[in-house]
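S.K.: Based on what follows, work out the 3D shape:
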Amino acid sequence: MSHDAIILGAGAAGLFCGATAAQRGRRVVVLDHAEKPGKKILISGGGRCNFTNLHTAPDRYLSENRHFARSALSRYTPADFLELVERHGIAWHEKTLGQLFCDGSARQIVAMLLDECMRGGVEVICESPIAEVGHADGRFRVRAGGRTYQAPALVIATGGPAIPQIGASGIAYDLARQFGLKVVQPRPALVPLTLPDEAVLFRELSGVAAPVEARCGKGRFREAALFTHRGLSGPAILQVSSYWSRGQAVTIDFLPDRASGWLLEAKRARPRAGLRSVLGEALPDRLATALAGQLGLGAEMGNLPDKALRAAEERLGAWDFMPNGSEGFAKAEVTAGGISTADLSSQTMEARKVPGLYAIGEAVDVTGWLGGYNFQWAWASGHAAGQAI
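M.R.: Okay, here's the model as predicted:
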């Protein structure tokens, strides 16, 4: 069967690219191995799909080329996608930090994308695993689900290996290498971090959460951290995990809103109080108890030297944890790394050395922060390729 474009992957980027190209008059087929399209969309945002972020900007994306995402993001913005959402009558709300969610269900976003595909006449074919991809005489040939498809354009939109339990895989990287494109080492991102045995005290706090500032490398985030039976999670930790690599510390400020010298002020105001009770005014009781125990200051505040309190305050503001790993692709929300941007046009997402070959979405070495940024990259990169095909 002959088309103008074959898109591999019926996720956010693939469906949006297909709809964009087809509404420009292109004959498009979207192929996916799963039994239904948009599986990752359906489980996102607790089933309500955090479909974009109002604060989208290039500096909120990680890539070996930190400028690569700028072009596509500037040409298809959160306001553009929001206009589409509202045109389809989907009610939405802003949760926090610019994160936009459906009031109802993530199914509404999948239905919207499929409706947009239908408007352009896109064929969306599921349960069609890719058996072979070839390229000759300026045409790509894809054998999938017992059928062969041909087109002058091929779009890799198969995502990364994050969340393998819904069928995610690294096939995008195999295809990239087949066509001579470089791949930046993929790694789990937006993922819980694990702590070694010597941090057992903190693992005993499983289920305790607190608002903190977490730092690692160039990442610095003020959101909640959650202690788990394996280590650290919660939005602040998921965010810094994208910046973390083995051997690095993750630094937590447990009291980011407290001004310098606050423990000395507490000593003057409540000399008979213990450190644990003072910490308990700002932190969950179990966490306050654990931190006070680690600091080893059991006497009443009035009996503690100022020097000791200054040291305690400093450590509470910069408490280092040394993760020994992460919970891997099974628990990662996205994949960092991927098809190298050095081999792609930032304007069109087309491979520089292979005319007609495109890569979009999570398959590419562009990874956004938590909170709708990765969906906006899917829409923006899909739109860029869809306009170019």
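
S.K.: For the rest of this, base every contact and every neighbour count on C-alpha atoms.
M.R.: Noted.

S.K.: Validate this expectation: E198 resides in a strand.
M.R.: No. E198: not assigned to a strand; according to DSSP: H, G, I helix; E, B strand; the rest coil it is helix.

S.K.: and it, how far is that from F321?
M.R.: 11 Å (CA to CA, to the nearest Å).

S.K.: higher neighbour count, those two?
M.R.: Neighbour comparison, E198 and F321: the larger count goes to F321, with 17 against 8 (by other CA atoms under 10 Å).

S.K.: How about the contacts made by that one?
M.R.: L195, A249, V250, T251, I252 (CA atoms under 8 Å, 6 or more residues apart in numbering).

S.K.: outside of stretch 13-21, which residues touch it?
M.R.: Residues outside stretch 13-21 that contact it (CA under 8 Å, 6+ apart): 7-9, 28-30, 113-114, 116-120, 122, 155, 157-158, 360-361, 378-379, 381-389.

S.K.: chain center to the helix or strand where F375 lies, what's the gap?
M.R.: Using DSSP states H and E, F375 falls within helix 373-388. The chain centroid and the centroid of helix 373-388 are separated by 15 Å under CA atoms, centre = their mean, to the nearest Å.

S.K.: One more: stretch 272-280?
M.R.: Centre to centre, stretch against its chain (CA atoms, centre = their mean), the figure for stretch 272-280 is 38 Å.

S.K.: Could I get the buried residue list for it?
M.R.: A273, G274, L275, R276, V278, L279, G280 (16 or more other CA atoms under 10 Å).

S.K.: wait, the first one sits on E300?
M.R.: The one in question is A273. Yes. Using CA atoms under 8 Å, A273 makes contact with E300 at a distance of 5.4 Å.

S.K.: one more, for comparison:
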Amino acid sequence: MSHSSSAFDVIVIGAGAAGLMCAAVAAGRGKRVVVLDHNDQPGRKILISGGGKCNFTNRTVTPAQYLSANPHYATSALKRFGPADFLDLMKRHRIAWHEREHGQLFCDNSAADIVAMLLSECGAGGVEVVLEAKLGAVTGEGPFQVATSRGGYCAPALVIATGGLSVPKIGATGFAHTLAGRYGLSVVPPRPGLVPLTFTGADLDLMRDLAGIAVPAELRFGKTRFREALLFTHRGLSGPAVLQISSYWLTGQPIMVNLLPDLDANARLLERKAARPNAQVETVVGELLPARLARALTERAGLLGRPIGQSTNAALAGLARLLSEWPLVPAGSEGYRTAEVTLGGVDTAGLSSKTMAAKSHPGLHFIGEAVDVAGWLGGYNFQWAWSSGWVAGMSV
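M.R.: A predicted model of the protein is given here:
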């Protein structure tokens, strides 16, 4: 199958959240659009998200929830197409949803409803979606030529919506980063984000002993803090608080863990020392934390099996610091295999925040996870997909 340059106005590479949104919006403006994807079904990352319910956005979206070398880049797109706009679209398609903690919004029924909605919007505009199209060379510059296993395509506008490197099992690649380089655009070095952290040595031994325990905690790296659940695993730490802080963590640096964020741990231990001097220290700590965790940390502080009344105030202060300011230095992360997002990507310095187009190549657009914009856990990355896709769809 071969297409002449007059067949399409826009080629979108990537049938994910950002790509389908862009295609639908552009087609709604009368553009002739084709979407190319190497997978055998569209929206694969949407379908596996949120436990199959798709955490499609968040009530509290602002630029502050996004990481980028240019923290202001996402502002325009988020203002022009925000959570309320996406909810309006869902309302038109009668998709029921509900809100969970921290403003997270999920489908009542299935993530498949989101994919069906996007495909319906694309269908209404006559978008051609070509699946199992293995990509070949991308050449030209208005018009762009795209060679695939399903034939060649040509159009004056090209939108790259192929995502980042996270979740390679669904076909994630570095295609967008490589293509950007070919067109002279810089790429902020990518790394896994929203990812479990791994440990070695004594810390790993401890975490393996504690595997399966989940507790509310506050994690801090520099000035950034997240208070959510922390989960001990056989490889290290996971849970929402860990995934959040992982996007800010820098290799070789410690993260600070506060297991008792609503309590003055030292004051509590001293109060119990006065009130219950014969109680063992791990028993007192076990009033605040799961027994296995209480025992492990008491042992690490050198107070296991000791009555609290016979423990010095200095020793108890050391235990209190462990409970509220536990410094842990991860060895690394679990990598792109389990990362929910890719940090870094096409440098926004070379892109227009008003159109998502390359400043040096006005017909070439980059959107979604391919760009150096990554959000927090909780629907923020899908909102960036909708917002950046909408902006590009309005400008091609």
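
S.K.: before we move on, back to that, post-alignment, the helix holding F375 of structure 1 versus structure 2, mean distance?
M.R.: The superposed helix 373-388 of structure 1 is, by mean CA distance after the TM-score superposition for structure 1, a mean 0.5 Å from where its aligned residues fall in structure 2.

S.K.: Could you list every helix and strand in contact with that helix?
M.R.: Judged by 3 or more CA pairs under 8 Å, 6 or more residues apart in numbering; DSSP states H and E, helix 373-388 of structure 1 is in contact with helix 12-22, strand 50-53, helix 70-75, strand 367-368.

S.K.: quick check: that helix aligns to which part of structure 2?
M.R.: Mapping helix 373-388 of structure 1 onto structure 2 (TM-score structural alignment) gives residues 380-395.

S.K.: Then stretch 245-256 of structure 1?
M.R.: Counting by TM-score structural alignment, stretch 245-256 of structure 1 corresponds to 250-261 in structure 2.

S.K.: which residues touch that stretch?
M.R.: Contact partners of stretch 250-261 of structure 2, identified using CA under 8 Å, 6+ apart, comprise 215-221, 249, 288, 323-332.

S.K.: filter those to the buried ones?
M.R.: Buried among the contacts of stretch 250-261 of structure 2 by 16+ other CA under 10 Å: 215-221, 249, 323-327, 329-332.

S.K.: Mind telling me what element the corresponding residue of structure 2 for K40 of structure 1 is part of?
M.R.: Counting by TM-score structural alignment, K40 of structure 1 corresponds to K45 in structure 2. Assigned by DSSP H and E, K45 of structure 2 belongs to helix 44-48.

S.K.: Mind reading off the mean deviation between that helix and structure 1?
M.R.: Mean deviation for helix 44-48 of structure 2: 0.4 Å (mean CA distance after the TM-score superposition for structure 1).

S.K.: Show me what that helix is packed against.
M.R.: By 3+ CA pairs under 8 Å, 6+ apart, helix 44-48 of structure 2 packs against helix 112-124.

S.K.: which helices and strands does the helix it packs on pack with?
M.R.: Using 3+ CA pairs under 8 Å, 6+ apart: helix 112-124 of structure 2 touches helix 17-28, helix 44-48.

S.K.: average offset between that helix and structure 1?
M.R.: Helix 112-124 of structure 2 sits 0.7 Å off on average (mean CA distance after the TM-score superposition for structure 1).

S.K.: In structure 1, what range does the next helix or strand after that helix match?
M.R.: Using DSSP H and E, the next helix or strand after helix 112-124 of structure 2 towards the C-terminus is strand 128-130. Aligning strand 128-130 of structure 2 against structure 1 (TM-score structural alignment) gives residues 123-125.

S.K.: Can I have the buried ones of the contacts of stretch 13-21 of structure 1 as a ChimeraX selection?
M.R.: In ChimeraX, a selection of the buried entries from those looks like this (16+ other CA under 10 Å):
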select :7,8,9,28,29,30,113,114,116,117,118,120,122,155,157,158,360,361,378,379,381,382,383,384,385,386,387,388,389
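
S.K.: List the members of the contacts of F321 of structure 1 that persist in structure 2.
M.R.: Listed in the original numbering, the contacts of F321 of structure 1 still in contact in structure 2 are A249, V250, T251, I252 (both residues aligned by TM-score structural alignment, their matches' CA atoms under 8 Å).

S.K.: measure the third one to F227 of structure 1 for me?
M.R.: The spacing between T251 of structure 1 and F227 of structure 1, counted by CA to CA, is 14 Å.

S.K.: cool, the second one as well?
M.R.: Taking CA to CA as the criterion, V250 of structure 1 is separated from F227 of structure 1 by 14 Å.

S.K.: what sits up against the helix holding K45 of structure 2?
M.R.: With CA under 8 Å, 6+ apart as the criterion, helix 44-48 of structure 2 contacts G16, A17, K53, C54, A111, A112, I114, V115, I170.

S.K.: residues contacting the fourth one?
M.R.: C54 of structure 2 makes contact with I46, L47, I48, F106, C107, S110, A111, I114 under the criterion CA under 8 Å, 6+ apart.

S.K.: OK, contacts around the last one?
M.R.: Same thing as I114 of structure 2. Residues in contact with I114 of structure 2 (CA under 8 Å, 6+ apart) are I46, C54.

S.K.: Next one: the alignment partner in structure 1 of it from F179 of structure 1, what distance?
M.R.: If you follow I114 of structure 2 across to structure 1 using TM-score structural alignment, you land on I109. Taking CA to CA as the measure, I109 of structure 1 falls 33 Å from F179 of structure 1.

S.K.: and the match of strand 128-130 of structure 2, how far from structure 2 on average?
M.R.: Here stretch 123-125 of structure 1, set against structure 2 after superposition, deviates by a mean of 0.9 Å using mean CA distance after the TM-score superposition for structure 1.
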